[in-house]
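Undergrad: Just a sequence and a predicted model for now, questions to come.
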Amino acid sequence: MAYYPTSFHPFLAATIIYIFFLVLYCPPIEANSDVGFSVNLIRKTSPRLFPQRLRGLSAMSETPQSPIIADLGEYLMELSIGTPPFKIYGIADTGSDLIWTQCVPCNNCYKQLNPMFNPQKSSSYSNISCDSNLCHELDTGVCSPQKQCNYTYGYASDSTTQGVLAQETVTLTSTTGKSVALKGIVFGCGHNNTGGFNDHEMGIIGLGGGPVSLISQMGSSFGGKRFSQCLVPFHTDVSVSSKISFGKGSEVSGEGVVSTPMVATQDKTLYFVTLLGISVGNTYLHYNGSSEIVEKGNMILDSGTPPTMLPTQLYDRVVAQVRNQVAMTPIVDDPELGSQLCYRTKKNLGGPVLTAHFEGGDVALEPLQTFIPPKDGVFCFAFTNTSDDRGIYGNFAQSNYLIGFDLEAQVVSFKPKDCTKNT
């Protein structure tokens, strides 16, 4: 569930993933250890129909990691907060910054299956004063009559969390079983949370580039301000996990890597890159329909949005070419599918291959990444349109690529990889 400070209205979709793992005792990885870590993302899907929204993320192996699970198109990251540690599952979201979870007392909250975090039971919990500089790291931080820093944080899906900004010890468990303890992490203790959350989602883990995201608060403690993800495709068996890696060891390099620069904007949260155009088979479609230079930073890389969203003028041209190159008749009589381009078939379509032409290189997308099955016997084109001039590169298209976000070098790197393999 991405946070957009502008009037961006992304498309929603849905998938479910839960992460379960046995925690073994191992010496904790200390901050400033110059050692990275990785965590697994495990998904149990219950696909909903295409107009809803998803989010996702993954990791590598011997570098720092934290458990993540996906739920209806969203991936949930497992971490613990407080002393003693209290386990939560929050949506891993590169499109927002704030880390938050539902807290008691919860006056207006959505239903969740697991118990809510009770700050009074944690010896390491402390509210942030509204006089503190930390209160102003979040644009919506305001002072309460009790001099606590209250916040309101909204998302493009019309979901909202309200509560108190606080500091806590956050503990993650890597894929090697070692715990990673981070002290003094700023997070939101949500007492009023509304929107399209389901009962397995206990909050959101913001992985954007802003000052209060998990990535920014980790900083260079683990050998560099960077992370990488490897997401399994949508219709992968639910027992196969995705991964996300943090710090040293999460670099994406070697043969076949395509790197594109991040584009700096006033919005520090979102990861903007430049898309020059899209090819459907051998047909090249310029981003804005002409040979003019495209605007820099016209696409957002968002693990929290499943479909790729294109400006309407580009989307219409892409869909027209896909129709021309798929030798099947689209479904036109199913109201559940709406206006989505869908086909009746027992297996994924044979083509065409789409190519995203980023500044710096090309990323090829097979049908596995561009068509998803919202229900048995149906595959739908995993793209949609937006009235905005900027688009979103969603997590369907990000699957089966090792994608590295290097916040120090300000580049995003893509490397084709079978993310169902744990190597």
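TA: Here it is on my side, so go on. Residues are numbered from 1 along each chain as shown.
Undergrad: make it CA atoms for all contacts and neighbour counts henceforth
TA: OK.
Undergrad: Can you point out the buried residues in stretch 339-348?
TA: Neighbour-count burial for stretch 339-348, with 16 or more other C-alpha atoms under 10 Å as criterion, is recorded at 340-344, 348.
Undergrad: Kindly report the same for stretch 203-212.
TA: Counting neighbours by 16+ other C-alpha under 10 Å, stretch 203-212 gives 203-212 as buried.
Undergrad: Please enumerate the helices of the chain.
TA: 214-218, 312-325, 367-370, 395-398 (DSSP state H).
Undergrad: Tell me the helices and strands packed up against the second one.
TA: Same thing as helix 312-325. For helix 312-325, the packing partners by 3 or more C-alpha pairs under 8 Å, 6 or more residues apart in numbering; DSSP states H and E come out as strand 275-280, strand 283-286, strand 383-386.
Undergrad: Which of these sits closest to residue 236?
TA: Residue 236 lies closest to strand 383-386 among these, at 19.1 Å (C-alpha to C-alpha).
Undergrad: And the nearest residue to residue 206 once chain neighbours are set aside, how close does it get to residue 173?
TA: The shortest distance from residue 206 to any non-neighbouring residue, by C-alpha to C-alpha, 6 or more residues apart in numbering, is to residue 97 (3.9 Å). Distance, residue 97 to residue 173, using C-alpha to C-alpha, to the nearest Å: 21 Å.
Undergrad: Can you tell me how far the nearest residue to residue 369 once chain neighbours are set aside is from residue 371?
TA: Closest residue in space to residue 369, ignoring its immediate chain neighbours: residue 397 at 5.1 Å, by C-alpha to C-alpha, 6+ apart. Note on residue 397: its distance to residue 371, by C-alpha to C-alpha, is 9 Å.
Undergrad: adding another structure so you can compare the two:
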Amino acid sequence: MEATQYLRIALVFLSLVIFSRFSFAASKSSGFSIKLIPIDSSESPLYQPNLTHHERVERRVNITLAKAKLTKLRFTQNATFSDDKLLSVLDRQYLFYIAYMMIGNPVQPVYLMVDTGGHLTWTQCKPCINCFQQSYPIYNSQASSSYHRVNCDHPLCNYNEPSSVFRCVNGDCVYTITYGDGPTASGPTKGYLSSESFHFTNRDFDDEEFTVLFGCSNDNINFNFGNQPSNRISGILGLDLDPTSLVSQLHETIGGVFSYCIVPYDQNYPFDVHPHILRFGDDVQLPEGNIPTTPFISFVGRSFYYLDLIDISVGRYRLYLPPGSFDATLGHGILIDSGNPFSTLTTSSTSGLNVFELVTTAFSLHYDSYNLVRVLPHPTSNIRFNLCYVGREGFRDYLPLTYHFQGADYVVHSRFVHMEFNEGFFCVALMPSPFASILGAYHMQNMRIIHNTVINAIQFYEEECASDHF
């Protein structure tokens, strides 16, 4: 889809949520929330209780590596984004969050994979032509009094445009969407563009109901999460910059503000991961007084929140990077994406410096001064952290990491810079990237993150995120 169609660039969570100025909500809201469930949470349909701590970290590393590759591929594309070439491979290893949603009247529950690179939200829909395995009941459009098919005259049914996923068949707007390309592609999913009531929870635990356009998919093949007999996932929650995405449709309702707070992964050892609450509009309660605020940068045709990173400090040691080292106009900036498990730093900045190496060197000089023994995590490990040391009893001098953004310093507590392992070693939980740097979820623990498009800025402050729940 041509970049000229995109009215506003931004990212969710996540990488995250993207807004446009289209709104098709039925009414105004005082704010509402969605529960987002990471794959390692015991509430997740993809939860594997027998995985060790080591294996869970490996899975998060694999997700980070996969997303870094997809981010690089997106950057190397031209300004035309076609849905049949979406660089968003839908595999249970690569997608990090699952959303629990209620739709229809009477309500029907659905579990949807959260895809920040996806447009249209869709779920499997009876009566099926082809539907993949789903242990939860498949959404039945005929059982809902609020369900309606959308005709071809609707402004979002842009079937006349060359890159459109929509076609007009007997007056109905139908779609075909494939994710990825080649042998790793998922789909296609086919169905009817439809309108339906989506239900959300507000701060007073009341039901907020909005009419939203979505995909009623009755013909679906080649989705890996559908290969499991116990699968409960029925579709995709699209949160990118396209006008058909859920958050784009609700832009006016939420007033351009959303927020999340990531509960520390070690809150209930071992490695119990709590769901996060994605809060919208008035459900985001700002504290009194000034809070750290840094502007975000957006570009036509790029669906990311870029931040203006000036410098980095390791402990008290500031790198003093040359100005423009994170020049987002050249694709080497830093973006915020809570759907990325670990943060990455570029090995090839705009200034030509290997920022990842500079940062890890600063860490290594500190730990080497204590004569700590540097090790590889394990000969068969797939963790791939570059800097790991054998722990020492009583050692506590772990360093924090500071991102010096324009207008605000973002300090990552040392607890959330390092990853400790039962085998008696710890690692600096950073990963290299040949392209853009990413502020990921591990560096967002116990931090309230607010995306505020009213002032075009990211706001943040420390918070005990375990207290953020329905």
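TA: Done, it's in. Please read all numbers here as calculations on a predicted model, not as lab measurements.
Undergrad: Overlay them and tell me the TM-score.
TA: Once the chains are laid over each other, their TM-score by TM-score structural alignment, normalised by the length of the first structure reads 0.74; 375 aligned residues with a C-alpha RMSD of 3.8 Å.
Undergrad: and the buried residues of stretch 203-212 of the first structure, which of them are in strands?
TA: 203-206 (DSSP state E).
Undergrad: so who does the nearest residue to residue 354 of the second structure once chain neighbours are set aside touch?
TA: Excluding its sequence neighbours, the residue lying closest to residue 354 of the second structure (C-alpha to C-alpha, 6+ apart) is residue 347, at 4.1 Å. Applying C-alpha atoms under 8 Å, 6 or more residues apart in numbering to residue 347 of the second structure gives the contacts 353-357, 432-435.
Undergrad: tell me the centre residue of the first structure?
TA: Computing the C-alpha centroid of the first structure and ranking residues by C-alpha atoms, centre = their mean puts residue 303 first, at 2.6 Å.
Undergrad: Give the equivalent position in the second structure for that residue.
TA: Under the alignment (TM-score structural alignment), residue 303 of the first structure maps onto residue 338 of the second structure.
Undergrad: in terms of contact, does that match touch residue 447 like I think?
TA: No. Counting by C-alpha atoms under 8 Å, residue 338 of the second structure sits too far from residue 447 to count as a contact (11.4 Å).
Undergrad: Out of the helices of the first structure, indicate the one that is most buried.
TA: helix 395-398 (a mean of 28; mean count of other C-alpha atoms under 10 Å).
Undergrad: Which part of the second structure matches it?
TA: When the second structure is aligned by TM-score structural alignment, the counterpart of helix 395-398 of the first structure is residues 441-444.
Undergrad: quick one: contacts for the residue in the second structure that residue 101 of the first structure lines up against?
TA: Mapped onto the second structure by TM-score structural alignment, residue 101 of the first structure lines up with residue 123. Residue 123 of the second structure is in contact with 110, 112, 139, 215-217, 234-236, counting by C-alpha under 8 Å, 6+ apart.
Undergrad: swap in residue 209 of the first structure?
TA: Residues in contact with residue 209 of the first structure (C-alpha under 8 Å, 6+ apart) are 97, 215-216, 268-271, 407.
Undergrad: Please report how far the residue nearest to residue 369 of the first structure lies from residue 116 of the first structure.
TA: Relative to residue 116 of the first structure, and taking C-alpha to C-alpha, residue 397 of the first structure is found at 34 Å.
Undergrad: what does residue 79 of the first structure give?
TA: 14 Å.
Undergrad: Repeat that for residue 325 of the first structure.
TA: Taking C-alpha to C-alpha, one finds residue 325 of the first structure at 50 Å from residue 116 of the first structure.
Undergrad: can you check residue 42 of the first structure too?
TA: Taking C-alpha to C-alpha, one finds residue 42 of the first structure at 22 Å from residue 116 of the first structure.
Undergrad: Looking at those two, which one has more neighbours?
TA: residue 42 (30 against 18; other C-alpha atoms under 10 Å).
Undergrad: so that one touches residue 240, yeah?
TA: Yes. The criterion here is C-alpha under 8 Å, and residue 42 of the first structure meets it with residue 240 at 6.4 Å.
Undergrad: Among the helices and strands packed on helix 312-325 of the first structure, which comes closest to residue 411 of the first structure?
TA: Of all those, strand 275-280 comes closest under C-alpha to C-alpha, at 14.0 Å.
Undergrad: post-alignment, that closest one versus the second structure, mean distance?
TA: With mean C-alpha distance after the TM-score superposition for the first structure, strand 275-280 of the first structure departs from the second structure by a mean of 1.9 Å once superposed.
Undergrad: Could you tell me where that strand falls in the second structure?
TA: So strand 275-280 of the first structure sits over residues 309-314 in the second structure, by TM-score structural alignment.
Undergrad: List the contacts of the closest residue to residue 452 of the second structure other than its chain neighbours.
TA: Once flanking residues are discounted, residue 452 of the second structure sits nearest to residue 257: 4.7 Å by C-alpha to C-alpha, 6+ apart. Residues near residue 257 of the second structure by C-alpha under 8 Å, 6+ apart: 280-281, 284, 450-454.
Undergrad: Format the residues you listed as TSV; extra columns: distance to residue 75 of the second structure and neighbour count.
TA: Output for these, formatted as TSV (distance: C-alpha to C-alpha, whole Å; neighbours: other C-alpha atoms under 10 Å):
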residue	distance to residue 75 of the second structure	neighbour count
280	29	28
281	30	23
284	32	21
450	25	23
451	22	27
452	24	20
453	23	18
454	27	9
